[in-house]
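Visitor: Fold the following for me, if possible:
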Amino acid sequence: MKPVATLLIAGSLMLSACAGPAIAAEEPVDAPAATRVAKENKGLKTAIFAGGCFWGVEGVFSHVKGVTSAVSGFHGGAAGTAKYDRIISGGTAHAESVKITYDPAVVRYDELLRIFFSVVADPTLKNRQGPDVGTHYRSALVPMNKEQAAVAQAYLAQLGKSGLWSKPIVTAIEPYRAFYPAEGYHQDFMAKNPRHGYILRWDKPKVEALKAMFPNHYRSTFLTDAG
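Guide: Have a look, this model is predicted:
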């Protein structure tokens, strides 16, 4: 059993995590199918997505068929600052991110991008998503190979010409640096805390939008770290 002090610290972090002013949730957007389709070889692939609080990013991708792993963590900064209490203080260069492993025979990278921008992240918001503000909540794509990079670049350009948003697309493509998994209590957070206020207000609607908009990609069960 953990010491009481440790439990209190973890609990306070969970209450402060991914929490900002109460504003209206963004509506999902029917992002277009990619004109540049990913041409991926057989075998599992990995990719990293940053789109605000990692609870919701992980929660959505954990309901996507073909995704075999979704890990919340930090990308963009140094190992010494890859800790949640340090991240939220700012100035670390990290972004709350999710590293996913997927089977391109079931869901391609371009399809993951479409899902991401339809129900997870608003690509016009600079250093924020939903109620969460700060550079660690920026939206970014971190391709893990040349094909993903080409597809990501083409898709962002396509979104910019789509007319779906009145503001410019600011989501960046960032080069891969080391990915650091977040603390254990952040993993599978939506599955472990389905009644958490933040989950109910901000992240459950994203999963519901995934189910409604992408029924062929939606998986009813939540993929946990244990599989």
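Visitor: drop to CA atoms for contacts and neighbour counts, all remaining ones
Guide: Fine.
Visitor: mind checking the SS state of the residue most central in space within the chain?
Guide: Centroid-nearest residue in the chain, with C-alpha atoms, centre = their mean: V57, separated by 2.9 Å. Classification of V57 by DSSP: H, G, I helix; E, B strand; the rest coil places it in helix.
Visitor: residue contacts, it?
Guide: By C-alpha atoms under 8 Å, 6 or more residues apart in numbering, V57 lies in contact with 49-51, 97-98, 120.
Visitor: repeat that for 10 Å
Guide: Residues near V57 by C-alpha atoms under 10 Å, 6 or more residues apart in numbering: 49-51, 70-72, 96-99, 116, 119-121, 203, 206-207.
Visitor: how close does it get to G91?
Guide: V57 sits 22 Å away from G91, taking C-alpha to C-alpha, to the nearest Å as the criterion.
Visitor: Could you also give me the structure for this second sequence? I'd like to compare it with the first:
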Amino acid sequence: MEKATFGAGCFWGVEQCFRAMEGVIDATVGYMGGHVDNPTYQQVCTDRTGHAEVCQVSFDPAKIDYADLVREFFRMHDPTQVNRQGPDVGTQYRSVIFVHDEQQRVTAERVRDEESSSDRYRAPLATSVEPVTRFWPAEDYHQRYLEKNGASCSISG
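Guide: Presented below is the predicted three-dimensional model:
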């Protein structure tokens, strides 16, 4: 089992999209990339902790390739938007791939370059590729939020 971590706006929809993929074992929403230990959702929403809302995916590399997860990440959100996704605005909604090792970095940058050179986007990609930092799981009520509440968000699966 391997891990992959993505920030693509509202983590509820990101989680739902990844959970639907064959080869994904688990998906947990949380916070990464900030400077406050054990942040709460309320703290992250102040835009002062530096964290992104992320989904950490556990996957079976024998069933799904990391590059396919990265491609799905680009498909599920608008990577040209800076510090926002749809109506959700703030640095916590930034487009970011947190890489767990050098192989993931190379793959994430390669796929980002492929996406950037495609004719799919009318603006430059804002997606950053950054080394993984400590993952702070979000509060329980955020886990499987859309599944439990039947709500929706701007991320599409």
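Visitor: Which residue in the second structure occupies the aligned position of the residue nearest to the centre of the first structure?
Guide: Correspondence of V57 of the first structure to the second structure, assessed by TM-score structural alignment: V14.
Visitor: Could you report the neighbour count for T6 of the first structure?
Guide: When neighbours are defined as other C-alpha atoms under 10 Å, T6 of the first structure has 10 of them.
Visitor: counterpart of Q148 of the first structure in the second structure?
Guide: For Q148 of the first structure, the residue aligned by TM-score structural alignment is Q104.
Visitor: E96 of the first structure now?
Guide: Match for E96 of the first structure (TM-score structural alignment): E53.
Visitor: Pretty sure its match sits in a strand.
Guide: Yes. Secondary structure of E53 of the second structure (three-state DSSP): part of a strand.
Visitor: contacting residues around it?
Guide: 6-12, 14, 29-33, 41, 44-45, 91-96, 136-138.
Visitor: can you do 8 Å?
Guide: Applying C-alpha under 8 Å, 6+ apart, the residues near E53 of the second structure are 7-11, 29-32, 92-93.
Visitor: can you check N193 of the first structure too?
Guide: N193 of the first structure neighbours (C-alpha under 8 Å, 6+ apart): I199.
Visitor: What separation is there between it and E183 of the first structure?
Guide: N193 of the first structure is 15 Å from E183 of the first structure, by C-alpha to C-alpha.
Visitor: which helices and strands does the helix with the most length in the second structure pack with?
Guide: The residue-count maximum for a helix in the second structure (DSSP state H) belongs to helix 102-117. Under the contact definition 3 or more C-alpha pairs under 8 Å, 6 or more residues apart in numbering; DSSP states H and E, helix 102-117 of the second structure sits against helix 66-76, strand 95-99, strand 128-131.
Visitor: Next, the angle from the first one to helix 102-117.
Guide: Pointing back at helix 66-76 of the second structure there. Interaxial angle of helix 66-76 of the second structure relative to helix 102-117 (axes from the mean of the first three to the mean of the last three C-alpha atoms, to 10 degrees): 40 degrees.
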